[in-house]
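Asker: build me a structure from this.
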Amino acid sequence: MSIKRYGVNESKGSGRQALPFAKATEADGWLYVSGQTPMVEGEVIDGGIVPQAHQAISNMISIVEAAGYSVADIMRVGVWLDDPRDFWSFNKIFAQYFGDHPRPEPVFNPQWSSTARSKLTALPFARRPDQNALQRAHPTKKWPVPE
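Answerer: Take a look at the predicted model:
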């Protein structure tokens, strides 16, 4: 099994400092997405839970799609909320993105240390063709090699 890493050294924290991890890693059809906060250009956006939830979810979906997955592929979303009272507001925003593709209830973990009011992780799955099996089944065809 090989592991592919997306966005290595591209993640930026507060003050646009480089963060030492990948935005996502992929193995055997699974994509593990690093926690996404409501940041734009290394800074948490203002405005409270509603705009921050939109931004964090958009950041997460951008990574999922850049890796060739879709919202429909996401099996689990982990959610951290700074204030448990934001639960209902967050759920309204969450439903706008995932209402057509419901998944198990997100895992909520309140009160983590950050100025962001929300943070999300995702775990999409999409069966990818086994390149070796394809080559064995059709030895004369040239199959594209995944990056």
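
Asker: only C-alpha atoms from now on, for both contacts and neighbour counts.
Answerer: Will do.

Asker: residues of the top helix by length along the chain that come out buried?
Answerer: Longest helix in the chain, counting residues (DSSP state H): helix 49-66. If you call a residue buried by 16 or more other CA atoms under 10 Å, then helix 49-66 has these buried ones: 49-50, 52-61, 63-64.

Asker: ok, now stretch 69-82?
Answerer: For stretch 69-82, burial by neighbour count (16+ other CA under 10 Å) applies to 69-71, 73-77, 79-82.

Asker: contacts for stretch 115-133 next, please.
Answerer: 28-38, 44, 48-49, 52-53, 56-57, 60, 64, 69-71, 73-83, 143, 145 (CA atoms under 8 Å, 6 or more residues apart in numbering).

Asker: one more, for comparison:
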Amino acid sequence: MTEQQRTTISTNQAPGAIGPYSQAVQYGNMLFTSGQLGMDADGQFAQTASEQAKRSLLNVKAILEAAGFGMEHIVKTTVFLKDMNDFQAVNEVYASFFAEPYPARSAVQVARLPKDGLVEIEVVAIKS
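Answerer: Reported below is the predicted structural model:
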């Protein structure tokens, strides 16, 4: 992979990285986002899992837009939940951000998320 093919994506419309990683990396027509927690650009968490899911997806959307992509370009998502009991509430919010054909998705419960978040979402997008 050459540096000309790989571009780091960053926007102040989503929280900055809290470690040695990029908000997203574009490689050709593919975009890979890092996991987005349910916090605003100032680092303030939303209160509930559904509110955090909404904030996480808004962060994803801002990163996509910074790279010239849209939500319709997402082909795969991974949803990390602190508690699988929040799945239905998160799923309702998630559904409001997507239209058919829906991206592929995995949803998993994890022991702990960074900063003790309730939801983290990462995506892969492809633009032709």
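
Asker: counting by contacts, list what the helix or strand following the longest helix of structure 1 packs against.
Answerer: For helix 49-66 of structure 1, the succeeding helix or strand toward the C-terminus, using DSSP states H and E, is strand 74-81. Using 3 or more CA pairs under 8 Å, 6 or more residues apart in numbering; DSSP states H and E as the contact criterion, the elements in contact with strand 74-81 of structure 1 are strand 107-108, strand 118-124.

Asker: among those, which is nearest residue 8 of structure 1?
Answerer: Judged by CA to CA, the one of those that comes nearest to residue 8 of structure 1 is strand 118-124, at 16.6 Å.

Asker: shouldn't residue 135 of structure 1 be within a strand?
Answerer: No: Residue 135 of structure 1 sits outside any strand when classified using DSSP: H, G, I helix; E, B strand; the rest coil, being helix.

Asker: which residue in structure 2 aligns with it?
Answerer: Residue 135 of structure 1 maps onto no position in structure 2 when the alignment is built from TM-score structural alignment.

Asker: ok, and the closest non-adjacent residue to residue 22 of structure 1?
Answerer: Sequence neighbours aside, residue 8 is the residue nearest to residue 22 of structure 1 in space, at 4.2 Å (criterion: CA to CA, 6 or more residues apart in numbering).

Asker: could you do residue 54 of structure 2 as well?
Answerer: When the adjacent residues along the chain are set aside, residue 54 of structure 2 lies closest to residue 93, with 6.1 Å between them (CA to CA, 6+ apart).

Asker: quick check: the one you found touching residue 50?
Answerer: Yes: Residue 93 of structure 2 is within contact range of residue 50, at 6.3 Å (criterion: CA atoms under 8 Å).

Asker: next one: the host helix or strand of residue 32 of structure 1 to chain centre, how far?
Answerer: Counting by DSSP H and E, the secondary-structure element that holds residue 32 of structure 1 is strand 30-36. For strand 30-36 of structure 1, the distance between its averaged C-alpha position and the chain's averaged C-alpha position is 4 Å (CA atoms, centre = their mean, to the nearest Å).

Asker: how about stretch 82-102 of structure 2?
Answerer: Between the centre of stretch 82-102 of structure 2 and the centre of its host chain there is 13 Å, according to CA atoms, centre = their mean.
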